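Visitor: just coords:
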């Protein structure tokens, strides 16, 4: 399958800042716990614990090392630790960017398990590993099975997209329009996005940072839909 990594990485990079050093952010500490390890900051969205994982030795991760993370470093880390971790090359266009950016922003396991839950996999298959079972489900799980995961605003957005009354109820008329327009993957994108929104709203920092998180989600969904409908979009 043709990879969209460059497009996804560009999207993510454009939403991450440069160097910051905030002692009240656990991602700025090499241990991943506030007050433990060394306070070295973050750069281009690469947290201190991720840099420890990348270099394999916490003692190597210093403020100077974090400040020196280049765009090429970002790309290498993003491909190895996030894109490959969500099996991005095997995901449908649009779904790949949606999963990758949320994984980079909020964790690979959370992003992968959300997808598996939306696909209604059995409990033992919801393991955060996007392997054969998940990829098979991506091909065959019908829209009505995934519709449970849509929140109200994405139900209405889906209905607007397929040209039916946006009443927020996914019934036979909406599902028939989805089938007629081959919009099953659009349902999947909106369903996963609904779960990503729920996760953001559950985070402790939502009151302070939620506006930015939801703006990033909206941009992520728009980019995913563009990729879905125009796979060569840049």
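Guide: That came through fine. Treat the numbers as computed from the prediction; the structure is a model and nothing was measured.
Visitor: CA atoms for contacts and neighbours, from now on please.
Guide: OK.
Visitor: Which residue, other than its chain neighbours, is closest to the residue most central in space within the chain?
Guide: Most central in the chain under CA atoms, centre = their mean is residue 102, positioned 2.1 Å from the mean C-alpha point. Setting aside the residues directly before and after it, residue 102 is nearest to residue 111 in space (CA to CA, 6 or more residues apart in numbering), at 6.3 Å.
Visitor: before we move on, which element is that neighbour in?
Guide: Take DSSP states H and E as the rule and residue 111 turns out to sit in helix 108-118.
Visitor: what sits against the residue nearest to residue 102?
Guide: By CA atoms under 8 Å, 6 or more residues apart in numbering, the residues touching residue 111 are 99, 102-103, 128, 196.
Visitor: related to what we said a few turns ago, following the helix holding residue 111, which helix or strand comes up?
Guide: Moving toward the C-terminus from helix 108-118, the next helix or strand (DSSP H and E) is helix 132-140.
Visitor: So which residues make contact with whichever helix or strand comes after that next one?
Guide: Counting by DSSP H and E, the element after helix 132-140 in chain order, helix or strand, is helix 143-146. Contact with helix 143-146 is made by 118-120, 175, 178, 184-185, 187-188, 191, as judged by CA under 8 Å, 6+ apart.
Visitor: farthest-separated two in those?
Guide: The span of the contacts of helix 143-146, defined through CA to CA, is set by 120 and 178 at 19.0 Å.
Visitor: structure B:
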């Protein structure tokens, strides 16, 4: 099993992780890894990730394939769980039916005057008397069972265990069987309700993981358009971030083009100095922004203008917070992960309205921060600048078509 390739698949369709964890046969994991392998054309995780990030069209096709795999895995899992619950329900019904049949047979023999009808009552009486007699004997025995020979004590323990099981069976036969059929039906009904609820949850999962119908786009122009939009959004972000700063009130410390010392260290996988931050090039900053913000937040799949609002806030306050704000503004569950449901909800919104809601939500977040008194004016200007640029992008976005 190619675990690194599965990690790439899970980053594109997070619901795969839950399905892979519950798939003992490993079919979902194998299918996901094979889909990544075919899309990227390599087994090496680093090369596969680079190939996908460099080709948005290929990444989009892979995401659709992974969503199909997740859909099929969820369907199989739901069917398997439904079968298990049905088997448990049948077993319970059979047990209740057996008990009811035994009681009905005894009643029939009583009506016919058969002496065999007294058999269950006689056996039950002997079991109850024997159980309590042994119990009283053990309680009143001087010194308890500790003073007895080990073999005798072992026999007594076995006897008590057997009588206990027999006593439980007697109680279940007489008291359990004397319950009305309405009570039994209620038990079965509750199990059916649980089964129906689980099936409904499974169907919800299927709907959540289903791929969103894609709008018709130009296959030839998609990669270039995505790159142009990324560069346009990055230009707006860099206008707000500026050059090298090392403000003592900024917890991020040394920063250049919005890239903090910690972020640069994580990207290079080695500790860096303030001077390393000062020497950061635009080309490296561009790759950092793509890898840490643009791609994880799936900005290339968002409508023009919305991509800038999500991207800029993610850079300033974190990708998770930006995605959750987008989901709240679009009216879907704010789980911090953009999937088919979020994309469909965003595309159903009017871009100017959604941009306005994102701007207001971002300002509300800033107003709740302790540093608003010091940085509030700059944050407000940044939000207003991003809003105006986003509205311009949304109004200038060309309609997508099949033409190249």
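Guide: Thanks, I have it. Quantities reported herein were computed from a predicted structural model and do not represent experimental measurements.
Visitor: So residue 120 and residue 178 of the first structure - more neighbours on which side?
Guide: Each of residue 120 of the first structure and residue 178 has its neighbours counted (other CA atoms under 10 Å); residue 178 has more, 23 against 18.
Visitor: residue in the second structure matching residue 114 of the first structure?
Guide: Aligned by TM-score structural alignment, residue 114 of the first structure pairs with residue 325 of the second structure.
Visitor: wait, I meant residue 185 of the first structure
Guide: Checking with TM-score structural alignment, residue 185 of the first structure has residue 351 as its match.
Visitor: next one: residue 85 of the first structure
Guide: Alignment note (TM-score structural alignment): residue 85 of the first structure maps to residue 296 of the second structure.
Visitor: Can you classify its match as helix, strand or coil?
Guide: coil (DSSP: H, G, I helix; E, B strand; the rest coil).
Visitor: Can you report how many residues lie near it?
Guide: There are 17 residues near residue 296 of the second structure, going by other CA under 10 Å.
Visitor: Kindly report the same for the one 10 residues further on.
Guide: Residues near residue 306 of the second structure, counting by other CA under 10 Å, number 25.
Visitor: surely it meets residue 388?
Guide: No - between residue 306 of the second structure and residue 388 there is no contact under CA atoms under 8 Å: 11.5 Å.
Visitor: What segments of the stretch 201-350 of the second structure are strands?
Guide: Secondary structure of the stretch 201-350 of the second structure (DSSP state E, counting those that start in this stretch): strands at 244-245, 255-256, 259-260.
Visitor: can you redo those strands as CSV with distance to residue 188 of the second structure and mean neighbour count?
Guide: Putting the strands of the stretch 201-350 of the second structure into CSV (distance: least, CA to CA, whole Å; neighbours: other CA atoms under 10 Å) gives the following:
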stretch, distance to residue 188 of the second structure, mean neighbour count
strand 244-245, 69, 18
strand 255-256, 64, 24
strand 259-260, 61, 20
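Visitor: For residue 153 of the second structure, which of those strands is the nearest?
Guide: Closest approach to residue 153 of the second structure among those (CA to CA): strand 259-260, 74.9 Å.
Visitor: quick one: the host helix or strand of residue 109 of the second structure aligns where in the first structure?
Guide: Here residue 109 of the second structure sits within helix 56-111, counting by DSSP H and E. Alignment note (TM-score structural alignment): helix 56-111 of the second structure is unmatched in the first structure.
Visitor: Following the chain past that helix, name the next helix or strand.
Guide: Downstream of helix 56-111 of the second structure, the first helix or strand assigned by DSSP H and E is helix 119-140.
Visitor: Report the angle between that next one and helix 56-111.
Guide: 100 degrees (axes from the mean of the first three to the mean of the last three CA atoms, to 10 degrees).
Visitor: Check which helices and strands helix 119-140 of the second structure sits against.
Guide: helix 150-171 (3 or more CA pairs under 8 Å, 6 or more residues apart in numbering; DSSP states H and E).
Visitor: related to what we said a few turns ago, which residues does the residue nearest to the centre of the first structure contact?
Guide: Counting by CA under 8 Å, 6+ apart, residue 102 of the first structure has contacts 108, 111, 196.
Visitor: now the helices for the first structure?
Guide: Using DSSP state H, the helices of the first structure run over 5-14, 48-55, 63-67, 71-78, 95-106, 108-118, 132-140, 143-146, 152-162, 172-180, 184-202, 206-229.
Visitor: Let me know which of these is tucked in deepest.
Guide: helix 95-106 (a mean of 24; mean count of other CA atoms under 10 Å).
Visitor: what does residue 216 of the first structure align to in the second structure?
Guide: By TM-score structural alignment, residue 216 of the first structure lines up with residue 382.
Visitor: and what of residue 63 of the first structure?
Guide: Match for residue 63 of the first structure (TM-score structural alignment): residue 274.
Visitor: Lovely, talk soon.
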